[in-house]
Structure formats: C-alpha cells, structure tokens
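Chemist: the amino acid sequence is not available; the structure is as follows:
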C-alpha cells in the first residue's frame, strides 16, 4: 500500500488479509468503524479519502491480531447488545445475537409498568439482566454468577449504563434460595465436551470454558435448574432458557416433568433453529 492509500484501498487489503486468515472479510470494516466511531454513512463518505497514518497503523494491528485468532470484542474491549455497549473480558462470554432474541421475546411479553421480580442466572457480562432493567425500569432485577471475576465485569457494566441491578455471587439459585421470582432467564453452559472439536478455535482460546461446557451431554445445568426452579418461580411465572439447537426435545421433557401443569414450549430463533425453552405457569 502507498503512504497515501485511500480508506477503500486499505480496507480492500485488510479484507483480503482476513479472508486468507480464515476470518470474515467484513470484520475489517467493523474494526475501522468502531475505532473511528463511524456509522455506515460515515464510512461511505470517507472511502475515497486518504487514510491517516495513525488510523492505518491501528487497523493493520487490529486485523493482524484478529487474523491470529483474537476476537474483535477482545480487541475493542466491548460488544453491542440490544444497542447497549457491554465490556467484555476473558472472564465473560461475548454476548451474541441469539441471546438478544430471547431478551426481546421476554420484553414483548412483559410490558413496563408492572413491579415484576426478575432473575438472570449465570449473568456473565450482565447483558440480559442490565438490558431488561434498562428497558423495563419498573422491574426489580437480580443476577447471579458463579464467577467473581465475571460478576465484577457485570457490576461495572451496570454502573456504566446506569442500571440498578442486584448482583449475587454463587451457583445457580443458591444465592437467592429464600426468594421467588416472576421471570427467570438464563443462558447457561450447554455445549457437550465431545462437541469441542467442532468449535471455533478463538472461542475455545478466549472465552471461559466454565460458561461454555456442561456434563451429561450438555444437559447438566438444565437438569439442575429443573430441580431448583419450581421453588423459585411464583404462580403465573415465566422461564426463558437459551438452548443448543439440538437440545429442544430433551430440555422440554425435563421442564414438563418439573412443571407438570405449565405450558412448556420450544421456540426458534430467526435462523429457524431451536433456541429457547419457554415455560409459562398458570
């Protein structure tokens, strides 16, 4: 590249580099836009302008590190979730669009104004709990996590976003064992150990394994939740659980047994994959 290469020319090189490294070519545009705080229109307006040396240097460094396997979110230090920016670290899962869909379904079924008690189990960055509190200020939201390091990140995110969420350290519902809730949500570990060979290497290298993998072919946490949640859910309450796309039938059976009079359903994400177990008590 010449010293006065345009944004278009540098992006073309960066995209080709990432593609050759087995990464999404579009990541180059995202890295540039995030670093420069540009939207799509800003990018289009700058395409034929010379890229400043400092900007070029940062982009080359970013695509090189991303090409080596470092997630974009770890390079930037944050990820967007439901239009909110959440700090991410090696101690937290990176929030993903599939989980946004689950939060969206919960919000659409539960309008603001009521004083509902909400529990987010295994909160990680706090994305689920904080988003629900931001979108439904009248709700009282509690979040638990087994990792003190993850909980610290969640607390920082809540403070940054001005969300009054109560955080509790402990395993699943143990920190709230004397309480009951109107809504319980969780994106628990659900990947079986034997599925590790199919996973992206960057996920294995940079995201916490305790938040990814579960015993009993990925069902262990659902089995435990099916035992614990009947005591934690109020009459008329709801449960939202993210699942792996092959787990719908098995997890549905667990919760039908745990809540024999409830409506238990498997719901799909926008890609048509089984992604949510929804429990509605009468």
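Modeler: Arrived safely. Not measured: the values here are computed from a predicted model.

Chemist: going forward, measure contacts between C-alpha atoms and count neighbours the same way
Modeler: Noted.

Chemist: how much space separates residue 243 from residue 212?
Modeler: In this view, residue 243 and residue 212 are 12 Å apart by Cα to Cα, to the nearest Å.

Chemist: any residues touching stretch 200-214, and which ones?
Modeler: 69-71, 90-94, 188-193, 220-221 (Cα atoms under 8 Å, 6 or more residues apart in numbering).

Chemist: list the contacts for the residue most central in space within the chain?
Modeler: Residue closest to the mean C-alpha point of the chain, counted by Cα atoms, centre = their mean, is residue 95 at 2.1 Å. Residues in contact with residue 95, defined by Cα under 8 Å, 6+ apart, are 79-81, 125, 127.

Chemist: cool, and residue 19?
Modeler: Here residue 19 is in contact with residue 25 (Cα under 8 Å, 6+ apart).

Chemist: repeat that for the one 5 residues further on.
Modeler: Contact analysis of residue 24 by Cα under 8 Å, 6+ apart lists 15, 18.

Chemist: helices and strands around the helix or strand residue 118 falls within, which ones?
Modeler: When elements are assigned from DSSP states H and E, residue 118 belongs to strand 117-121. Packed against strand 117-121 by the contact rule (3 or more Cα pairs under 8 Å, 6 or more residues apart in numbering; DSSP states H and E) you find helix 127-135, strand 140-145, strand 181-186.

Chemist: one more time with 7 Å
Modeler: Strand 117-121 sits against strand 140-145, strand 181-186, with contacts defined as 3 or more Cα pairs under 7 Å, 6 or more residues apart in numbering; DSSP states H and E.

Chemist: return the most buried member of these.
Modeler: Highest mean neighbour count of the helices and strands packed on strand 117-121: strand 140-145, a mean of 26 (counted as mean count of other Cα atoms under 10 Å).

Chemist: how distant is it from the center of its chain?
Modeler: 15 Å (Cα atoms, centre = their mean, to the nearest Å).

Chemist: in the stretch 51-200 of the chain, which spans are strands?
Modeler: Ranges of strands within the stretch 51-200 of the chain are 78-81, 84-87, 117-121, 140-145, 166-169, 181-186, based on DSSP state E, counting those that start in this stretch.

Chemist: ok, and here's another one to check against it:
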C-alpha cells in the first residue's frame, strides 16, 4: 500500500469521528522517521508492511481509544523543548507556553533569582524558565512521585539544573524554611464535575485536572502558603481557567490587598494569566 492510499483511508476514519487530520501525518512521521514533506512528495511510494501495521495500531489508539497523540508518541514539544509525557503527567498546553512567555518577558532583566514551579507535572514550566532566564536556583514541586520521575528525565534530557521536591504545593518549601523570589503555578483548576472530552477524562491524570471549591482550592492554598515563602518584591504567576478571573481577583484582594496584580487574557481573549507583585510584608 502506498502513502496516498494510507492517507486517504486514514482521513476517512479520522474525519468520521471529527478528529484531527494532522495526527495522521504526525503518526506517519513518527513511524517512518520521515518528514511530512517527503511523504507528500512521494505519494506513490510503498510502505513496508511492518511499518504499516505499526501505523495502523497507533492510529487505532487515536481514533478508537481516543488516546491523546502526545501519549501515543510518548513526547510533545513545549517552548522549543522536546519533553517526554505519559499518562502520569498532564500534557502541556499552548496557553502555558503563553504563560512562560509572560514570565520571561517580565523577568528578563533580573538576575540570580530563586524560582519555584508548583505542581510541575512534566517539568515544562520549570525547565523552559530555567533555560531562558538568569535563575540561580529552580525548585519544582509535585505531589506525584511518578510525575517527578517524568520531570526529572525531561530536565536531564534538556540539560536543566532543577531541584525536584515531592510534596503538596508550597508545604515542602515551608518545611525547609526556603524563600523564593518567584512562584509560578499551573495547578489543577477544573471544578469537579465539569464535562471534559473522553480524550482528556479517560487518559490524563485526574490528580492534575480537578480541584475543589469550583477549581479555586489550589490557588487559595498557594496564596496563603506564599506568605511564608515569597520574598518582598517577588512575583506570583498563575494560569487560570477561562471563567475564574473574577474569583481570582477576590482571592487576591483577600490575601494580597495592598499589592499589585494584573489579569491577562490569552490569545483566544479569555482571562488566563495572573501576575501578582508583592510590595508589602
């Protein structure tokens, strides 16, 4: 069977389920170790039977099992970094790349910073920030040992010096009397019971998805705990849900009433990013 026939048949399967056609090319690139440009330029070329079988199995995982393509491939790309992912970690999203861009832009002129990435997951935030800013020490905390195993591998693969700590939000920093200049967190923020796609609900770790108090519990706990951790003049950066902007403002006014804050929108026009600058003690 040649490339053209495989692509046409695969498109019918994918489009029937309203799934993404681009995944066909991602899987072909992965199996054949060839760029899409070569495949499209050589549509009459025959595919090795073993490669075809491997591709068909992976496509079935995507179409039938609705498994996210990042989990099928075992990796994804984030801020120009190749990161290992599996179902022990949340798959990094494009919005979080926007968050990292905001952090880098705001802090690009600062030096010798001590930074903490809370609920690090795959380590995507910690690693990308460490590699793009003048960070003296980067802590990355997660409650899941399995997630930290993935994050540690990603840090090693991308030559990033990260101090990984198992624990619940900022508590391990408090326990060790550690102070930081910057806190960054994209914690679980989906309210319990919120409807999700099968691909997300059935495959991504619920520990990394859901939070109590309509999704706001982790933000409130971090703000409370940060009082013992964040240095004066320091920053807190959050990624939030599209409908959580006003509730976040309410929390900020409760716990950081005299400090500067800003809610920024993502590229889709939704409230998505929070910046708090600590002015007072």
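Modeler: Nice, I can see it. These figures come from a predicted structure and were not determined experimentally.

Chemist: could I get the TM-score for this pair?
Modeler: The TM-score (TM-score structural alignment, normalised by the length of the second structure) is 0.92; 276 aligned residues with a Cα RMSD of 1.7 Å.

Chemist: returning to that earlier point: including distance to residue 62 of the first structure, could the strands of the stretch 51-200 of the first structure go into a markdown table?
Modeler: Below are these laid out as a markdown table (distance: least, Cα to Cα, whole Å):
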| stretch | distance to residue 62 of the first structure |
| --- | --- |
| strand 78-81 | 14 |
| strand 84-87 | 18 |
| strand 117-121 | 34 |
| strand 140-145 | 31 |
| strand 166-169 | 34 |
| strand 181-186 | 33 |
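
Chemist: closest to residue 234 of the first structure out of those strands?
Modeler: When these are compared by Cα to Cα, strand 181-186 sits nearest residue 234 of the first structure, at 5.5 Å.

Chemist: on that earlier part again, which one (most neighbours) among the contacts of residue 95 of the first structure?
Modeler: Highest neighbour count within the contacts of residue 95 of the first structure: residue 125, with 30 neighbours (other Cα atoms under 10 Å).

Chemist: can you tell me how far the residue mapped onto that one from the second structure is from residue 93 of the second structure?
Modeler: Residue correspondence to the second structure (TM-score structural alignment): residue 125 of the first structure is matched to residue 122. Distance of residue 122 of the second structure to residue 93 of the second structure, computed by Cα to Cα: 12 Å.

Chemist: what span of the first structure is the strand ranked longest in the second structure aligned with?
Modeler: Criterion DSSP state E: the longest strand present in the second structure is strand 230-239. Mapping strand 230-239 of the second structure onto the first structure (TM-score structural alignment) gives residues 233-242.

Chemist: got any residues that touch both of residue 243 and residue 212 of the first structure?
Modeler: Common neighbours of residue 243 of the first structure and residue 212, using Cα atoms under 7 Å, 6 or more residues apart in numbering, are residue 190.

Chemist: higher neighbour count, these two?
Modeler: Neighbours per residue, other Cα under 10 Å: of residue 243 of the first structure and residue 212, the larger number sits with residue 243, 26 against 19.

Chemist: so residue 238 of the first structure sits against residue 186, correct?
Modeler: No. Using Cα atoms under 7 Å, residue 238 of the first structure makes no contact with residue 186, being 11.7 Å away.

Chemist: the longest strand of the second structure: how far from the chain's middle?
Modeler: With Cα atoms, centre = their mean, you get 19 Å for strand 230-239 of the second structure.

Chemist: report all helices and strands that it contacts.
Modeler: Secondary-structure packing of strand 230-239 of the second structure (3+ Cα pairs under 7 Å, 6+ apart): strand 180-185, strand 271-277.

Chemist: ok and the helix or strand that comes right after it relative to strand 230-239, angle-wise?
Modeler: As assigned by DSSP H and E, the chain's next helix or strand after strand 230-239 of the second structure is helix 245-255. Comparing the axes of helix 245-255 of the second structure and strand 230-239 via axes from the mean of the first three to the mean of the last three Cα atoms, to 10 degrees yields an angle of 170 degrees.

Chemist: I'd like the next helix or strand past helix 245-255 of the second structure.
Modeler: The helix or strand immediately downstream of helix 245-255 of the second structure is strand 260-265, counting by DSSP H and E.

Chemist: where in the first structure does that next one fall?
Modeler: Under TM-score structural alignment, the match for strand 260-265 of the second structure is residues 263-268.

Chemist: ok, residues contacting that stretch?
Modeler: Stretch 263-268 of the first structure is contacted by residues 248, 252, 255-256, 274-281 when judged by Cα under 7 Å, 6+ apart.

Chemist: if you set the cut-off to 8 Å instead, what comes out?
Modeler: 248-249, 252, 255-256, 274-282.

Chemist: now do the same for residue 201 of the second structure: its match in the first structure.
Modeler: Per TM-score structural alignment, residue 201 of the second structure is aligned with residue 204.

Chemist: so how far is residue 172 of the first structure from that match?
Modeler: Distance from residue 204 of the first structure to residue 172 of the first structure, by Cα to Cα: 23 Å.

Chemist: the more surrounded of those two?
Modeler: residue 172 (24 against 13).

Chemist: residue in the first structure paired with residue 155 of the second structure?
Modeler: With TM-score structural alignment as the criterion, residue 155 of the second structure matches residue 158.

Chemist: could you find the closest non-adjacent residue to that match?
Modeler: Distances taken as Cα to Cα, 6 or more residues apart in numbering put residue 130 closest to residue 158 of the first structure, at 6.2 Å, once the chain neighbours are dropped.

Chemist: what is the neighbour count of that neighbour?
Modeler: The number of residues near residue 130 of the first structure, taken as other Cα under 10 Å, comes to 29.

Chemist: again with the one 3 residues further on
Modeler: Neighbourhood size, residue 133 of the first structure [other Cα under 10 Å]: 21.

Chemist: what do you get for residue 36 of the first structure?
Modeler: Around residue 36 of the first structure there are 12 residues (other Cα under 10 Å).

Chemist: follow-up on the earlier one: residue 54 of the first structure: which of the helices and strands packed on strand 117-121 of the first structure is closest?
Modeler: Going by Cα to Cα, the one of those nearest residue 54 of the first structure is strand 140-145, 40.1 Å.

Chemist: what range in the second structure matches the closest one?
Modeler: Aligned using TM-score structural alignment, strand 140-145 of the first structure spans residues 137-142 in the second structure.

Chemist: please apply the same query to stretch 77-94 of the first structure.
Modeler: Using TM-score structural alignment, stretch 77-94 of the first structure corresponds to residues 74-91 of the second structure.
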